[in-house]
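K.L.:
Kindly generate the corresponding structure for this input.
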Amino acid sequence: MTELAKTFEPGPIEAKWYQHWEEKGLFRPDRPDAEAYTIVNPPPNVTGSLHIGHALDNTLQDIMIRYERLRGKDALWVVGVDHAGIATQMVVERQMEARQDKRTNYSREEFVQKVWEWKEESGGQITRQLRRLGCSMDWSREQFTMDPHFSDAVLKVFVDLYNDGLIYRDKRLVNWDVKLKTAISDLEVETIETKGGFWHFKYPLSGGAKTAEGKDYLVVATTRPETMLADMAVAVHPEDERYQSVIGKMIDHPITGRQIPVVADEHADPELGSGCVKITPGHDFNDFDVGKRAGMKPAEMLNMLDGNGNVCQTADGLIPDEFLGLHRFKKDGVDGAREAVVARMKADGFLIPHVDKEGVEHDAEPRTIQTPFGDRGGVVIEPWLTDQWYVDAEKLAQKPIEAVRNGDIEIVPKTWEKTFFNWMENIQPWCVSRQLWWGHQIPAWYGMKFDEVHSTGAKIVGTEVFVATCEEEALELARRHYLSSSVINDDFSPENVIVVENADAAEDAFWDENKIPIWRDEDVLDTWFSSALWPFATLGWPLGQEPRMAGYSLKQSIYSQHQDPDPMVVAEWNEKRAEWDNWNAAKSRIDKHYPNDLLISGFDILFFWDARMMMMGRQLTGENPWPRLYLHGLVRAADGAKMSKSKGNVVDPLGLVDKYGADALRFFMAAMESQGRDIKMDNKRVEGYRNFATKIWNAARFLQANGIGASDTIAAPDAAKPVNKWIIGEVVETLAKLEKAFDELRFDGMADAIYHFAWGTFCDWYLELIKGEMDEETKAVAAWAFDQILVMLHPFMPFVTEELWGAMGAGERDHYPLITAKWPEPEAGVDAEAKSEIDWTVALVSEVRALRAELNIPWSSRLTLHPLDGGRTDAASALDRQGKADWGEPIDSAPAGSAQIVVAGKSYAVPLADAIDLDAERARLAKAAEAADKEVKSLEGRLNNPNFVERAKPEAVEKARADHAERKEEADRLRAALSRLG
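P.N.:
Alright, predicted model coming up:
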């Protein structure tokens, strides 16, 4: 044994053991023949730092991987980081701005190189922080979504999906971030309430058309007047009687003069405003759908804004010059298009003012508007009509939906299935192109599309697309296409097809050099496209063609002869051998570790990541990526509010680790993780679990002081004494509870089982019951039981358990660390007789202790227990040591001035006249009970008040309920104590 320090200090222990585990390769011990167990971590952004959500997510994963490793499996926890296209480019560009520099001062290649340099110097901070948390990941194979093998997989997937008709280019509306100048997904849009206005305008009908009310105009209300410049219709409900006469008629647009139709569409709500809705399909998602239903093709829809959010001319050239170049909103104190449109409509008499309650006219009616913001750019999102690449998510979603419905994929908790089905069954095309430089550049090249008339000078009528994994393949596709075309010059040769930098360069090459140019798409893929391949691409997918190993016999001849082999031959062989070894290793990993066994993620990335992995897994491998998906909640502030930097309630997990230790934070996360519920941060609870670690530490010191070290057996030792039989049975029962909780992914149940056994059963009772009775049997059982605690607790508190494991068996365990030890196999059962006997003793002493606590009986006063109805009088030693009480003679009835306790249905009288002032104690208890009752009634009044329950903040209502339950429990306890005194 190694003598333990008097005080438990987690910091040095954590640093020592993590370094030891990683250096010795203990996170992935060599177990080639063992059953596999595989999980992958949701790859954090390379720009990220550890937040409290990461702490929860990775703690739960580490608990599972350590558990399965202890069970002897080949446990692989795949670790890596995501290149985080938008986030990373933002970080690097912000640093450039600080130096009065900018991205556009460099070529694409130069800028990307600067990002790589940043990644090598500053990226990956979060992986260092994950080590602080104790995450036992396989760092030897750390992955990055821009690694060469991963990039190859991404390109292959894009090409394969394109060839299968599951990726296509289309003109649709996207969420455009005018600050970042890129499209973003629906999932990256935050809806925030903002103060805005509701403007009412007259749209004049042309050709003498009138409504049923005799008006020669329609009243249109809008919260976005600037988009009027691209209006293409006005919609009314097909059954709205007021407008039957004008459906199909035309409107003379009051600013552009464009003639636009009145269309019938159920999108127009007759009960909302005037029932007339202006339709701007190039700048509103609902309007886009209305426009398509009205027969408008996306290519015909008008776009009035450029990528910076400034007004540009539409295809029909009808926007007046006064609006061109204006920003969509007021910017830097300068009026924008919104203000200019309102001013023009007002000046021309088309604005209908809003009159408030005081009769004062205003241009607009004040409104609170649900406004979309980009979660990274932080500016209002603009629906923008543009050409982008899309994945046919609807088709890819079918097999995952089927897998969840038939139970091939289990979502835990099951309550999330409804949300999953609702999203997947209504899924929209997935826009996967982003207008960035950092990321996987889309493997598509464009070439000129010519008319079908054979001539020496073909007419350019559009573009061709050539999708390939590399430039050489794209060139080959283009050459084949143009060779088979009938519109090229007769003297055309494959060398005429060349690659140029961009579309502008293509024009010069075609007209000036008589070349047929192709140029690569400048966009990159959505980060989630690559991370959707994470479960299998991290293992080496795709394998590709098996390397040919011709020349194996050459190896035999080289090394069998007693002469120096030709260095060139040896080098060639070694290169071939390495190729084969890499291929074989990847095949072995994929065969063994895919599908993975479990995915743990926050519910907030169910559609960002989890569902997309299901889609890609089924489409590309034919298998589900994992059979179980566990979705945990969010970690919230102590008052239940969502954490945010703006609220100032963000908790730094590393600060908690510094203060309480990683083990304490990890155990808190597990204990509070109840399926489907968010976790409220509670530093007191974390501190309490630091005390739990200290309790285990002190138990080890007590054992050492009594000559008890490590056990030398996995199975339970032989035992004859009831107390030893009892603790063996308690280990067996705790192990069963723990394994059931692991099977059901009940992390709170796991923590509860080991906590109550370790602290309550073992430390508080067993160690007390065996004091002074340390024979060899007891020492063996105590050592074994403590070993079981360390092993069962290790997945939750790896650092303190590893330290104690080594200290209890110093020397013996130098080559047998706890991290790779064996999960308990007691090979024992529960001795019912011993359990009954010790449970009775525990209950007896507990009742005596409770009596002392409730009635303020000082420990200096000894108590005497008199059986009233033939109750047992054994366990005298435990009663004496732990209750400071003795047995008295059996009596028929309780004397005056005594209290009663009940154990196992039998009553015992405890005379108290010599222990406390009975009258004073009755008065104290009555007063305290009355005060508690008063608080209970006050809280009941608040909770029964509908105004409070409905209008107060949810956290305030929840606190009132918790206070009510606590005060009610206190009042009941005080009255019970009072009743004991008679």
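
K.L.:
When you work out contacts or count neighbours from here on, use the C-alpha atoms and nothing else.
P.N.:
Will do.

K.L.:
quick one: the strands in the stretch 201-350 of the chain?
P.N.:
217-222, 233-236, 250-252, 259-264, 277-279 (DSSP state E, counting those that start in this stretch).

K.L.:
quick one: the third one to chain centroid distance?
P.N.:
Here the centre of strand 250-252 is set off from its chain's centre by 51 Å, with Cα atoms, centre = their mean, to the nearest Å.

K.L.:
now swap in the second one and tell me
P.N.:
Here the centre of mass of C-alpha atoms in strand 233-236, compared against the chain's by Cα atoms, centre = their mean, lies 42 Å away.

K.L.:
tell me which residues in that strand are buried?
P.N.:
233-236 (16 or more other Cα atoms under 10 Å).

K.L.:
out of those, which one sits closest to residue 666?
P.N.:
residue 235 (57.1 Å; Cα to Cα).

K.L.:
show me the contacts for the closest one.
P.N.:
The neighbourhood of residue 235, defined by Cα atoms under 8 Å, 6 or more residues apart in numbering, consists of 262-265, 267-268, 276-279.

K.L.:
for comparison, sequence B:
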Amino acid sequence: MNDSTTEDNNSKNDLPKGYEFTEVEKRWYAYWQEHNTFAARMEEGRDSFSIVIPPPNITGVLHVGHALNNTLQDILIRYHRMKGDNTLWVPGTDHAGIATQNVVERQLAAENKTRHDLGRDQFIERVWSWRREKGGTIINQLKRLGASCDWDRERFTMDEGLSRAVRTVFVRLYNEGLIYKGDYIVNWCPRCHTALADDEVEHEPTSGKLYYLRYPYADGSGQVVVATTRPETMLGDTAVAVHPDDERYRGLDKVGIRLPLTDRVIPVIFDHHVQREFGTGALKVTPSHDRDDYEIGLRHNLERRKVMDDRGVMNEAAGKYAGLDRFKCRTAIVADLQEQGFLEKIEDYRHAVGKCYRCGTVVEPMTSKQWFVSVRPLADKAVQAVRDGRIRIFPNTWYNSFYAWMDNIRDWCISRQIWWGHRIPAWTCDACGEMVVAEIDPDTCPKCGSGSLTRESDVLDTWFSSALWPFSTLGWPEKTRELEVFYPTSVLI
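P.N.:
Predicted structure coming up:
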């Protein structure tokens, strides 16, 4: 052997000076995929173990929380795979309605366009194009992380099969009376022009002001002082509430309150929700712009007076303040209250302010016609499953949190006033007003036979399709072998 050959062999066998983890991981991951190491088996006589990855948003990138979460899932999956169990880890991504639409709308804004310039169909195609180009980032990052998912089963919440599952569930729940459309108080984002679920509102500690306002009695015999952080909403007040056992206000229900800056007289009502010890013990009630006030309004059959539009601009019900942005209106109203002697005092006040989880705009509670899921019957079943031990929660300290959440749960607003997402499968007959909810697009009204039907423009909350993920990804509503073997899934982290 000559010297040159010896040098060549030595150079091939030399260890690199540093561990080149990128190359090593890339080589082994390719080997695993080539040999279908992560593919799920469905063999008779074996135990089954399955996880569906909580689908990350296609707009996102991995952060340390994803790394921890997916590493824990990967440990469990690899352990059960090595045990010889039928093991499945389903990967995929969420279409992330509001977040994705915002990304594409920002692109259009850079071109001096809006989604309305394109129209609904072209805008949705633009979003699909963005998804094809940019939407795979987080999946590639999961692969780089070494996640041993069955990549041949990768799913997307807007896949054809998952879309069918969404329609099927919606229609079934509607037919069972668990989905309805009606007026209700919602979290409204004036920037995104859509309703938000409670978990889409981020509450941030904020330094604000607490305004003490003098509300005179209608007969001129005195006044009551109320406190608010949002004086602009006083234009929508339809009552003042006090505790029924509060002696200070006994008999006021026969007098009434003259609402400052307006020509309206509003009633005094008695309600146990009011805390006598807090402030003056009197509460201004604005059913259209406060969640607690909305419930009080229902109990006392109060008028709902909406004083803002969907942009957060005061509407005609606001009188001379119509056309003002809500925060400019606040400044104007405070000045007028002070000038007319209705402002008692202003205090610095630290409180939590709800903001849109995507754009950071201050959320406005307001009444709106929306679609809802009646959650209580479903929550009761979830609680029973936990009490029966069919679902276990780790660590045990979270059981009380779970029960508290279920006990205080409210109906879920599932409609969103955007274009990207699962469009609600409902149509209104233009001839007779009949509402048609169907899995297959109808041609005619089943009530009057008219062929003139208008499709609901709203889409479903992203979480509606995500909630179906554990079984829709396994082929439901078809009766598949995957559902038989792997559903219900084993763990949710």
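
K.L.:
hang on, the earlier thing: hmm, which of the contacts of residue 235 of the first structure are common to the second structure?
P.N.:
On the basis of both residues aligned by TM-score structural alignment, their matches' Cα atoms under 8 Å, what survives of these in the second structure is 262-265, 268, 276-279.

K.L.:
can I get these in CSV with neighbour count and distance to residue 736 of the first structure?
P.N.:
What follows is those, written out as CSV (neighbours: other Cα atoms under 10 Å; distance: Cα to Cα, whole Å):
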residue, neighbour count, distance to residue 736 of the first structure
262, 25, 71
263, 25, 68
264, 23, 66
265, 18, 62
268, 23, 61
276, 25, 66
277, 26, 64
278, 24, 66
279, 27, 64
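
K.L.:
Using TSV, lay out the residues you listed together with distance to residue 111 of the first structure.
P.N.:
Below are these laid out as TSV (distance: Cα to Cα, whole Å):
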residue	distance to residue 111 of the first structure
262	50
263	49
264	51
265	48
268	48
276	49
277	46
278	43
279	41
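
K.L.:
so where do the helices sit in the stretch 351-493 of the second structure?
P.N.:
376-387, 399-407, 462-467, 469-472, 481-486 (DSSP state H, counting those that start in this stretch).

K.L.:
any idea how far the fourth one is from the chain center?
P.N.:
The gap between where helix 469-472 of the second structure is centred and where its chain is centred comes out at 19 Å by Cα atoms, centre = their mean.

K.L.:
can you put the strands of the stretch 201-350 of the first structure in JSON lines and add distance to residue 446 of the first structure?
P.N.:
Listed next are the strands of the stretch 201-350 of the first structure as JSON lines, based on distance: least, Cα to Cα, whole Å:
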{"stretch": "strand 217-222", "distance to residue 446 of the first structure": "40"}
{"stretch": "strand 233-236", "distance to residue 446 of the first structure": "34"}
{"stretch": "strand 250-252", "distance to residue 446 of the first structure": "40"}
{"stretch": "strand 259-264", "distance to residue 446 of the first structure": "35"}
{"stretch": "strand 277-279", "distance to residue 446 of the first structure": "33"}
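
K.L.:
can you tell which of those is closest to residue 409 of the first structure?
P.N.:
From the strands of the stretch 201-350 of the first structure, taking Cα to Cα, the stretch that ends up closest is strand 277-279, at 42.8 Å.

K.L.:
quick one: residue 680 of the first structure and residue 671 touch, right?
P.N.:
No: assessed by Cα atoms under 8 Å, residue 680 of the first structure is found out of contact with residue 671, at 11.6 Å.

K.L.:
Same question for stretch 78-88 of the second structure: list its buried residues.
P.N.:
For stretch 78-88 of the second structure, burial by neighbour count (16+ other Cα under 10 Å) applies to 78, 80-81, 85-88.

K.L.:
Return the subset of those lying in helices.
P.N.:
78, 80-81 (DSSP state H).

K.L.:
from the residues you listed, which is closest to residue 338 of the second structure?
P.N.:
For those, the nearest to residue 338 of the second structure is residue 78 (68.5 Å; Cα to Cα).

K.L.:
In the first structure, what residue corresponds to the closest one?
P.N.:
When the first structure is aligned by TM-score structural alignment, residue 78 of the second structure is paired with residue 66.

K.L.:
one step back: give me the more crowded residue out of residue 680 and residue 671 of the first structure.
P.N.:
Each of residue 680 of the first structure and residue 671 has its neighbours counted (other Cα atoms under 10 Å); residue 671 has more, 22 against 18.
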